[in-house]
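Participant: only the shape, not the letters, is given here:
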């Protein structure tokens, strides 16, 4: 079965780009077929509705939530693509319906999603509020968790373009984590159950994005949702949708999220060979911070009347303006780039930098400049 073709066939066409908020998903929620039960389960700080979507009648219960961080929408798109698939007459869709009960919260932080911020409207990172549950959105998640009593939790996120896979000059397009349950980061049966699912998803994804699947850092923090639910003895899997070449809108990466979700339901939960599963998991390369969006090499500058050849890097920031998401490239690092890669790299061959009357880049400035007063770079990109 070609899972990438399935991911393409079942894309939800009404969800595009990264700016996905409640008004974007509501029409789709209202049009899910009768196999789905959609209901409001609470309100956000700014009184926006939080919805759950239930599917299936099976024994194994899985709780999923997306957009806990409002500006992390790739997994939301992948989740709705998965809903599209579940509405089909595929045998695998029927098998999921018969053997699983899914409870999905497609947008836990609707205020942050509208404002395009990581935090909620109280400027609280919900993924640091799991233990105390001070925020209304986290109270909703706790209440659903306690009433549903899931067998597994899927914690769906995005990660920045800065992450690569250790040992490879490749972006971490999808990353996973079986969160720790104690400071020692020991492995128990709960973590191993999550690891078994991660290994299956990794096997499938390697067919499509080899060496671009990462293992997220497992430093313990009980305030983080995954760590907290693992301490409550529920196997929890962190999904992190990352970067793929030239896919800043992440409309290709959503397909890999779909593949991960779908392949997770092909796991046999019996006869776990503990040593084999843990070894496979630990062989997934660690995420590391090894990328910038742009690196410019061999750039001549004049600083205090002295000529130098340097390298510098620029990174996109994401800004919502007039209802649209804009990518704004800013200079973030000068020199000391030996261990970094650029998603786009330019060799300026000793050409002289100029911008706003200066012959040297400044951190925080827009990445719009000239080389030798001839070659123009606008918003990070070389103008041809």
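Facilitator: Perfect, thanks for sending it. Not measured: the values here are computed from a predicted model.

Participant: rest of the way, CA atoms for contacts and neighbours
Facilitator: Will do.

Participant: what about residue 355, how many residues nearby?
Facilitator: 17 (other C-alpha atoms under 10 Å).

Participant: next, work out how far apart it and residue 185 are.
Facilitator: According to C-alpha to C-alpha, to the nearest Å, residue 355 stands 49 Å off from residue 185.

Participant: can you check residue 365 too?
Facilitator: In terms of C-alpha to C-alpha, residue 365 sits 41 Å off from residue 185.

Participant: give me the element the closest residue to residue 82 other than its chain neighbours is part of.
Facilitator: Spatial nearest neighbour of residue 82, chain neighbours left out: residue 258 (5.9 Å); criterion: C-alpha to C-alpha, 6 or more residues apart in numbering. Per DSSP states H and E, residue 258 falls inside helix 253-263.

Participant: residue 346 too?
Facilitator: Per DSSP H and E: strand 341-347 holds residue 346.

Participant: hmm, residue 130 is touching residue 230, no?
Facilitator: No: between residue 130 and residue 230 no contact is recorded; they are 11.5 Å apart, counting by C-alpha atoms under 8 Å.

Participant: could you verify that residue 181 is part of a helix?
Facilitator: No: according to DSSP: H, G, I helix; E, B strand; the rest coil, residue 181 belongs to no helix; its state is coil.

Participant: circling back: what's the residue nearest to residue 82 in contact with, if anything?
Facilitator: 7, 78, 79, 81, 82 (C-alpha atoms under 8 Å, 6 or more residues apart in numbering).

Participant: quick check: the farthest pair among these?
Facilitator: 7 and 79 (10.9 Å; C-alpha to C-alpha).

Participant: which of the two has more neighbours?
Facilitator: residue 79 (27 against 23).

Participant: could you look up the SS state of that one?
Facilitator: Applying three-state DSSP: residue 79 is helix.

Participant: now it. Nearest residue, chain neighbours left out?
Facilitator: Residue 79 sits nearest to residue 258 (C-alpha to C-alpha, 6+ apart), 6.8 Å away.

Participant: any buried residues in stretch 220-233, and which?
Facilitator: Residues 220-231, 233 are the ones in stretch 220-233 that count as buried (16 or more other C-alpha atoms under 10 Å).

Participant: quick one, the longest helix belonging to the chain and helix 253-263 angle?
Facilitator: Criterion DSSP state H: the longest helix present in the chain is helix 189-206. Relative orientation of helix 189-206 and helix 253-263, computed by axes from the mean of the first three to the mean of the last three C-alpha atoms, to 10 degrees: 130 degrees.

Participant: also this one, for the comparison:
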């Protein structure tokens, strides 16, 4: 399948929505891309968020196969939102491309690009009432949850794409490859039964995996499918609609998630293409189970063989994302100081048994913020 949209891959630089960059994406940022989308597609307001921000719906295509996708259910998970607008650009600019034409003719796609605009503005997982919308599918206590459910009930989709970001801690299996993309077909019950709808979503994921593993070998993972009836994906799956969880993860030196965004864009096209052609039906569900399951094996930085007060240790650092003056700041926090840490890092620094201290020569301890350290009296920047 990758070969069939190789032309699009070669044109990605021109397709990419230039108005959206970085991790902090809120309603103001998508206003211009929405206006651009409205030139080619129908854009409407479904309702308003808790704080009164508009929640938009974009309608694409004219086919019988119906796909509902939503992004930024968690406000601080914006990579898939960027990829969605990249996808809208390719739909608008290359409608005569064979792959795109087939998708638009065979599918009707409803897209909610930002379900939680209040959380997006505050850069938080939760909404303005401090509720995780992905744990509100059962109670439907929040207006944003109600809007999504009403859209689902009215549209009656054949497939759902639930679009998220994942943390940098995940590896694709028990190895030193980060989970740049991860997928899941949610369970319908506590027994994790492989039902008809799950089989279909497994096969679509299998199609995406076969395509994307050619671009990012060893960097695609699979989430644990433990059942939670409060989760949106589990709920929609239990209603008989094949549902696919997309998780955008870490690429090397890509904390802005611009490279990962590109891979999500390809994954969206791959999934939609396999549905529009029905090619996914030819695949066996075993492909899905061959995708390595995610494990939490990464830190952002590990200082190896550091000397702290005569003790040889590894120092593990994790970045915490903080919104400051509408800019995202990564705070480097020491999470673990141990001998021979059996973890991987996106960046490793070999200290060669030399003394490591804070810039004021105080000892490094767990839970402290470190933007720079002294390695044998030489200043070393962490991020």
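Facilitator: Cool, got the structure. This is a predicted model, so every value here is computed, not measured.

Participant: where does the TM-score land?
Facilitator: Put the two chains on top of each other and the TM-score (TM-score structural alignment, normalised by the length of structure 2) is 0.94; 373 aligned residues with a C-alpha RMSD of 1.5 Å.

Participant: residue contacts, the residue positioned nearest the centre of structure 1?
Facilitator: By C-alpha atoms, centre = their mean, the mean C-alpha position of structure 1 lies nearest to residue 158, the distance being 1.7 Å. Contact analysis of residue 158 of structure 1 by C-alpha under 8 Å, 6+ apart lists 72, 73, 74, 75, 239, 240, 241, 242.

Participant: at which residues are the helices of the stretch 201-350 of structure 2 located?
Facilitator: Assigned by DSSP state H, counting those that start in this stretch, the helices in the stretch 201-350 of structure 2 fall at 232-238, 258-277, 286-290.

Participant: need those helices in a markdown table with distance to residue 57 of structure 2, can you?
Facilitator: Listed next are those as a markdown table, based on distance: least, C-alpha to C-alpha, whole Å:
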| stretch | distance to residue 57 of structure 2 |
| --- | --- |
| helix 232-238 | 18 |
| helix 258-277 | 17 |
| helix 286-290 | 30 |
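
Participant: nearest to residue 307 of structure 2 among those helices would be which one?
Facilitator: Taking C-alpha to C-alpha, helix 258-277 is the member of the helices of the stretch 201-350 of structure 2 nearest to residue 307 of structure 2, at 35.7 Å.

Participant: okay, now the counterpart of residue 252 of structure 1 in structure 2: neighbour count?
Facilitator: Taking TM-score structural alignment, the alignment pairs residue 252 of structure 1 with residue 259 from structure 2. Neighbours of residue 259 of structure 2 under the rule other C-alpha under 10 Å: 16.

Participant: residue 259 of structure 2 and residue 305 of structure 2, how far apart?
Facilitator: Distance, residue 259 of structure 2 to residue 305 of structure 2, by C-alpha to C-alpha: 31 Å.

Participant: repeat for residue 263 of structure 2
Facilitator: 35 Å.

Participant: ditto for residue 226 of structure 2
Facilitator: Counting by C-alpha to C-alpha, the gap from residue 226 of structure 2 to residue 305 of structure 2 is 38 Å.

Participant: over to residue 326 of structure 2?
Facilitator: Distance from residue 326 of structure 2 to residue 305 of structure 2, by C-alpha to C-alpha: 37 Å.

Participant: on that earlier part again, average distance between the helix holding residue 258 of structure 1 and structure 2?
Facilitator: Its aligned residues in structure 2 lie a mean 0.5 Å from helix 253-263 of structure 1 after superposition (mean C-alpha distance after the TM-score superposition for structure 1).

Participant: from the middle of its chain, how far away would that helix be?
Facilitator: Mean C-alpha position of helix 253-263 of structure 1 versus that of the full chain (C-alpha atoms, centre = their mean, to the nearest Å) differs by 12 Å.

Participant: ok, now stretch 74-83 of structure 2?
Facilitator: 7 Å.

Participant: in structure 1, which residue range corresponds to that stretch?
Facilitator: Counting by TM-score structural alignment, stretch 74-83 of structure 2 sits on residues 69-78 of structure 1.

Participant: with stretch 145-154 of structure 2 instead?
Facilitator: So stretch 145-154 of structure 2 sits over residues 138-147 in structure 1, by TM-score structural alignment.

Participant: could you check how far the aligned partner of residue 50 of structure 2 in structure 1 is from residue 110 of structure 1?
Facilitator: Mapped onto structure 1 by TM-score structural alignment, residue 50 of structure 2 lines up with residue 45. For residue 45 of structure 1, the distance to residue 110 of structure 1 equals 9 Å [C-alpha to C-alpha].

Participant: out of the two, which sits in the more crowded spot?
Facilitator: residue 110 (30 against 16).

Participant: quick one: the more buried one and residue 23 touch, right?
Facilitator: No: the pair residue 110 of structure 1 / residue 23 is not scored as a contact, 9.4 Å apart, by C-alpha under 8 Å.

Participant: residues contacting residue 294 of structure 1?
Facilitator: Taking C-alpha under 8 Å, 6+ apart, we find residue 294 of structure 1 in contact with 313, 314, 315, 342, 343, 344, 345, 346, 380.

Participant: leaving out chain neighbours, which residue sits closest to the last one?
Facilitator: In space, and not counting its chain neighbours, residue 380 of structure 1 is closest to residue 367: 4.9 Å by C-alpha to C-alpha, 6+ apart.
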